[in-house]
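Trainee: got a structure for you, letters missing:
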């Protein structure tokens, strides 16, 4: 499923966006090279080289995992935020609508299917962002040694799911994951989730013939 309606969000630095597609590898390489310019001056090329390659490997692994799930764009912080390492990322994906919703009107969708999802999905609530109703789901995933990036630790995950306005045949999933400080219930980790919720509150759909008013 491709070609969802355009959107935009406000990203605080040092968050960056990588569109998933043929140019993703080059984009990752450019980001790693830019990050390397912030390395301590006393670090030699022999020391910096392996770190750059490992960072690029981890980023490409995350992108591949997101692409397998229909990912369109991947977002992550390029370094610490206010001196704190977030250990977080999120992706935007086009997903298949829940069964039987393709012919529903937007009103039926918001009033029926989304309500049912909230009622039947643990950890879910209805959230309105700029006139669009989303299903927000939050939970903790247990450690998984096969997880992309090779980090065997619990992950707090938050997702937002909705249909594209005026086109219930197209659905969008925004999926956020964070290791936080290793404790999914800690203040550090929960503040990272609050940051993601704040980013999502800036979500806006394209409007007008040129994509944006």
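Mentor: Yep, it's here. What you see is a predicted model, and the numbers here were worked out from it, not measured in a lab.
Trainee: use CA for all of it now, contacts and neighbours both
Mentor: Fine.
Trainee: number of residues surrounding residue 7?
Mentor: 12 (other C-alpha atoms under 10 Å).
Trainee: tell me who's in contact with it.
Mentor: 203-206 (C-alpha atoms under 8 Å, 6 or more residues apart in numbering).
Trainee: and here is the other one:
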């Protein structure tokens, strides 16, 4: 079963489109990055741990609240309007995967070909594995699959581990405007990359505009 999540993308130049919807897999949650985010996180944590035994609930509640708060704070710093989080464990273990939706103004008025040229370089430390044009919401969009390595220090400030982050980006022109809706999905676990990329493609391809 999948669930539809929606959010507003309202600008003076895009009044024809007031909303979009994207399908969420079971175990995923959407947190709009507005003034109610802290309350949404609190309610989400309560809902997710409600049916657990008391000792496990007491152990999991603060961890989940801390992880969700950190993810939402990071998404807000990057100008996101929605964060999508995998919050339910699979086989007793959390699935480290997330999505960020950002509205980028003034970047969708060029051709997809020019966008492809810009995105092809990837950037420092970023390996572009796939780049091309796909169909999203009945129109052409750009999809990019990249990987990069990130150093994560341990709790004692030591060198820690090096993680390989797999990321799928969808650059979707917003109808009636010069903006883009950027959908970014990622996982920091290299072994989970291939199956999660398939899931990310389904999620990104499910986006639909809702007319006002």
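Mentor: Good, I have the coordinates. Remember, it's a predicted structure, so these values are computed and weren't measured experimentally.
Trainee: care to give me the TM-score?
Mentor: Their TM-score after superposition, calculated using TM-score structural alignment, normalised by the length of the second structure, is reported as 0.76; 183 aligned residues with a C-alpha RMSD of 2.4 Å.
Trainee: from the contacts of residue 7 of the first structure, which land in strands?
Mentor: 204-205 (DSSP state E).
Trainee: the contacts of residue 7 of the first structure, buried ones only, as a PyMOL selection?
Mentor: Buried residues within those, by 16 or more other C-alpha atoms under 10 Å, are selected in PyMOL with:
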select buried, resi 204
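Trainee: so the residue most central in space within the first structure: helix, strand or coil?
Mentor: Central residue of the first structure (C-alpha atoms, centre = their mean): residue 90, 1.8 Å from the mean position. Following DSSP: H, G, I helix; E, B strand; the rest coil, residue 90 of the first structure is assigned to strand.
Trainee: just to check, it is in contact with residue 77?
Mentor: No. Applying C-alpha atoms under 8 Å as the test, residue 90 of the first structure and residue 77 come out as separate, 9.9 Å apart.
Trainee: longest strand of the first structure, counting residues only.
Mentor: The first structure, longest strand under DSSP E: strand 167-178.
Trainee: could you point out which element follows it?
Mentor: helix 187-200 (DSSP states H and E).
Trainee: report the angle between that following helix and strand 167-178.
Mentor: Interaxial angle, helix 187-200 of the first structure versus strand 167-178 (axes from the mean of the first three to the mean of the last three C-alpha atoms, to 10 degrees): 150 degrees.
Trainee: all the strands of the first structure, residue numbers only.
Mentor: 7-8, 15-19, 71-77, 88-95, 124-129, 132-141, 155-164, 167-178, 204-205.
Trainee: adding distance to residue 107 of the first structure, write those strands out as CSV.
Mentor: As requested, the strands of the first structure are exported to CSV (distance: least, C-alpha to C-alpha, whole Å):
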stretch, distance to residue 107 of the first structure
strand 7-8, 21
strand 15-19, 31
strand 71-77, 26
strand 88-95, 20
strand 124-129, 14
strand 132-141, 11
strand 155-164, 11
strand 167-178, 10
strand 204-205, 18
